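Chemist: have a look at this fold, sequence not included:
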C-alpha cells in the first residue's frame, strides 16, 4: 500500500474535483473524490484519508454540517473551500475546528502549500486523550457547564466563557499533563501556525486563568513552562 498522503476532495463541482485529482496526484498524493457529504461518508467507511478538502456550499448536507460531525467523531484535518460571499460560514467553520480555508477561485499551488502545512502540523501534535465533552465538570473549586459554556465558583455566580476561552480550555482538558507550546495551542484551537511574535495564546491563557483559577496570580491549574508553553495539571471529575 502506498505511504503517500491520502487526500479526499469533497465538492459538488466536477471541474474542481477533476482539477484537484490531477494536480494533487501529479505531486504524489493519493486523491479520492466525492460530490456530496453522503458520498464522502460512503468513502470514509471504506478508506482512511489523511485530510479532506471540503466545499462549504453543497446540495443536501452542507460542508459545515459535515465538518461538525467530523470534529465530533474524528481528528481528520479539514481545509474548507469557500466563496468570497461566504465570510460568515468561513468564520463558523473555523470556530468548528476546521484547520484552514481557501477562498474560491483559488490557485491549486496555494492549496497544495496549505495541505502540506496542515499535514505537517497535525502529524506533530500530541495525541488526544478521552475527556468528558458533556454535562458538568468539577475543576478545582469550580463547576464547568460544558453545554452552556459557563463556569461557576463557590459564590454560585456563573461566568460565561468566550468561544476562544472555551476552545482553549477544551484543548487543555483533552491533553492533561502534556506541555503544549504556542504553536501547538494555536494549531489545536484555531488551526493555524504561530508567528514568532504571536502572543495571542498568552493573552487567552491569562484571561482563562482569571475565570478558572482560585488565585490567578498564583495559578495551580494551568502551569507555565518557560520556553516550553503551558500544561493543564488540575484534577477534573464529573460534577
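Modeler: The structure has been received and is ready for your questions. Model, not experiment: these values are computed from the prediction.

Chemist: from here on, just use CA atoms for contacts and neighbour counts.
Modeler: Will do.

Chemist: skip the chain neighbours and tell me the closest residue to residue 163.
Modeler: residue 95 (7.8 Å; C-alpha to C-alpha, 6 or more residues apart in numbering).

Chemist: wait, isn't the one you found in contact with residue 190?
Modeler: Yes: Residue 95 lies in contact with residue 190 (C-alpha atoms under 8 Å); the separation is 7.4 Å.

Chemist: what are the boundaries of the strands in the protein?
Modeler: 6-10, 30-34, 51-55, 78-83, 100-104, 136-139, 142-145, 150-152, 158-160, 222-225, 229-232, 236-238 (DSSP state E).

Chemist: columns distance to residue 121 on top of these, output as a markdown table?
Modeler: Formatted as a markdown table, these follow (distance: least, C-alpha to C-alpha, whole Å):
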| stretch | distance to residue 121 |
| --- | --- |
| strand 6-10 | 16 |
| strand 30-34 | 19 |
| strand 51-55 | 12 |
| strand 78-83 | 12 |
| strand 100-104 | 12 |
| strand 136-139 | 29 |
| strand 142-145 | 30 |
| strand 150-152 | 30 |
| strand 158-160 | 31 |
| strand 222-225 | 21 |
| strand 229-232 | 16 |
| strand 236-238 | 28 |
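
Chemist: any chance of these in JSON lines, with distance to residue 115 and mean neighbour count too?
Modeler: Compiled in JSON lines, the strands of the chain are given as follows (distance: least, C-alpha to C-alpha, whole Å; neighbours: other C-alpha atoms under 10 Å):
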{"stretch": "strand 6-10", "distance to residue 115": "9", "mean neighbour count": "24"}
{"stretch": "strand 30-34", "distance to residue 115": "12", "mean neighbour count": "20"}
{"stretch": "strand 51-55", "distance to residue 115": "8", "mean neighbour count": "24"}
{"stretch": "strand 78-83", "distance to residue 115": "8", "mean neighbour count": "23"}
{"stretch": "strand 100-104", "distance to residue 115": "9", "mean neighbour count": "18"}
{"stretch": "strand 136-139", "distance to residue 115": "36", "mean neighbour count": "19"}
{"stretch": "strand 142-145", "distance to residue 115": "35", "mean neighbour count": "22"}
{"stretch": "strand 150-152", "distance to residue 115": "35", "mean neighbour count": "20"}
{"stretch": "strand 158-160", "distance to residue 115": "35", "mean neighbour count": "16"}
{"stretch": "strand 222-225", "distance to residue 115": "31", "mean neighbour count": "18"}
{"stretch": "strand 229-232", "distance to residue 115": "26", "mean neighbour count": "20"}
{"stretch": "strand 236-238", "distance to residue 115": "35", "mean neighbour count": "14"}
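
Chemist: try this one side by side with the last:
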C-alpha cells in the first residue's frame, strides 16, 4: 500500500509564503532601493559636473583677461598665425575651458574701453599719472564666431564699467565675458519631465591693459589684419 501524498499548496498560499519569507522581503527592498541609489549617484555626478563647469568658466575668463592684457594690440582676424589675433584668442578660450565644450554652447566677448574725454578716444594720456576723472566709452567689441545665438554682451554702452571701478582721465580698461549654457540631466528629460532645465552660466572680468607705453595707460587697439 502506497503512502498517502500531501496535498499541493495552492497558488495563493505559495505567494503568501514568499511574501512572509526573508527572500521576498529582500527582493522588495532591492526593487525600492536600487532606483533611489541610481538617482542619488546621478545627482552626485551632475553636481560635480556643474561645479567643474562653473570653475572652468571662471578660470577661462580670468586667464583670458590676463593674457589679453599683455597685448599691445589685437589683430582683427580669425586666423591663428599670431598669438594676438582674435582667432588665437578664441582658440585659447576653448582650450582653457576644456573639457567644457565652450564652442558648442557658449560665447566669448571682448570689449575694449577708452576715455571719451581724450582726443581722440584711445589716445595715451599726456600725464604720467592721470588724476582727473575720465568717462569710459566702448572703443571696440568682438565676439567669437562660434558664439551661440542670443548670447550678447552685458556691457552697457552708457555705463561700460561699474561705478566703483576707478577710471581716471586718459585711462583704459577692457572686459572679457564668457557664457556657457549648462543643461543638467539631458538624458533623463524624457523620463523625468520635472528635471531642472538649462542654466545660463556667465562670468565677466574687468582688467587694465599692461602692454602699452609706460608714459600712459593705452587702451588695446584693434588693428586690421
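Modeler: Happy to help now that I have it. As the structure is a prediction and not an experimental result, all values here were calculated from the model.

Chemist: TM-score of the superposed pair?
Modeler: Here the TM-score for the pair of chains, by TM-score structural alignment, normalised by the length of the second structure, is 0.24; 99 aligned residues with a C-alpha RMSD of 6.2 Å.

Chemist: for the residue nearest to residue 163 of the first structure, give its distance to residue 136 of the first structure.
Modeler: 22 Å (C-alpha to C-alpha, to the nearest Å).

Chemist: please apply the same query to residue 152 of the first structure.
Modeler: 10 Å.

Chemist: which neighbours do these two have in common?
Modeler: 143, 144 (C-alpha atoms under 8 Å, 6 or more residues apart in numbering).

Chemist: what about the strands in the second structure?
Modeler: Going by DSSP E, the second structure shows strands at 74-76, 106-115, 136-143, 173-182, 199-207, 222-224.

Chemist: OK, contacts around residue 152 of the first structure?
Modeler: Counting by C-alpha under 8 Å, 6+ apart, residue 152 of the first structure has contacts 142, 143, 144, 158, 159.

Chemist: if we go to 6 Å?
Modeler: 142, 143, 158 (C-alpha atoms under 6 Å, 6 or more residues apart in numbering).

Chemist: what of residue 138 of the second structure?
Modeler: Residue 138 of the second structure touches residue 113, counting by C-alpha under 6 Å, 6+ apart.

Chemist: quick check: it vs residue 222 of the second structure, distance?
Modeler: For residue 138 of the second structure relative to residue 222 of the second structure (C-alpha to C-alpha), the value is 12 Å.

Chemist: now residue 103 of the second structure
Modeler: The value you get for residue 103 of the second structure to residue 222 of the second structure, if C-alpha to C-alpha is used, is 23 Å.

Chemist: between the lengthiest helix in the first structure and strand 51-55, how big is the angle?
Modeler: Counting by DSSP state H, the longest helix found in the first structure is helix 108-124. Orientation of helix 108-124 of the first structure against strand 51-55 (axes from the mean of the first three to the mean of the last three C-alpha atoms, to 10 degrees) gives an angle of 130 degrees.

Chemist: report the buried residues of helix 108-124 of the first structure.
Modeler: Within helix 108-124 of the first structure, the residues scored as buried using 16 or more other C-alpha atoms under 10 Å are 111, 114, 115, 117, 118, 121, 122.

Chemist: give me the nearest residue to the first one, chain neighbours excluded.
Modeler: For residue 111 of the first structure, ignoring the flanking residues on the chain, the nearest one in space by C-alpha to C-alpha, 6+ apart is residue 102 at 7.1 Å.

Chemist: gap between that neighbour and residue 44 of the first structure?
Modeler: Distance from residue 102 of the first structure to residue 44 of the first structure, by C-alpha to C-alpha: 23 Å.

Chemist: over to residue 223 of the first structure?
Modeler: Residue 223 of the first structure is 39 Å from residue 44 of the first structure, by C-alpha to C-alpha.

Chemist: repeat that for residue 7 of the first structure.
Modeler: Counting by C-alpha to C-alpha, the gap from residue 7 of the first structure to residue 44 of the first structure is 11 Å.

Chemist: what's the answer for residue 19 of the first structure, then?
Modeler: Distance from residue 19 of the first structure to residue 44 of the first structure, by C-alpha to C-alpha: 21 Å.

Chemist: longest single helix anywhere in the second structure?
Modeler: helix 22-68.

Chemist: quick check: angle from it to strand 106-115?
Modeler: Using the same axes, to 10 degrees, helix 22-68 of the second structure lies at 30 degrees relative to strand 106-115.

Chemist: which strands and helices sit next to helix 22-68 of the second structure?
Modeler: helix 86-97 (3 or more C-alpha pairs under 6 Å, 6 or more residues apart in numbering; DSSP states H and E).

Chemist: and the helix it packs on, what's buried?
Modeler: 86, 87, 88, 89, 90, 91, 92, 93, 94, 96, 97.

Chemist: run the angle between it and strand 106-115 for me.
Modeler: Using the same axes, to 10 degrees: helix 86-97 of the second structure against strand 106-115 is 120 degrees.
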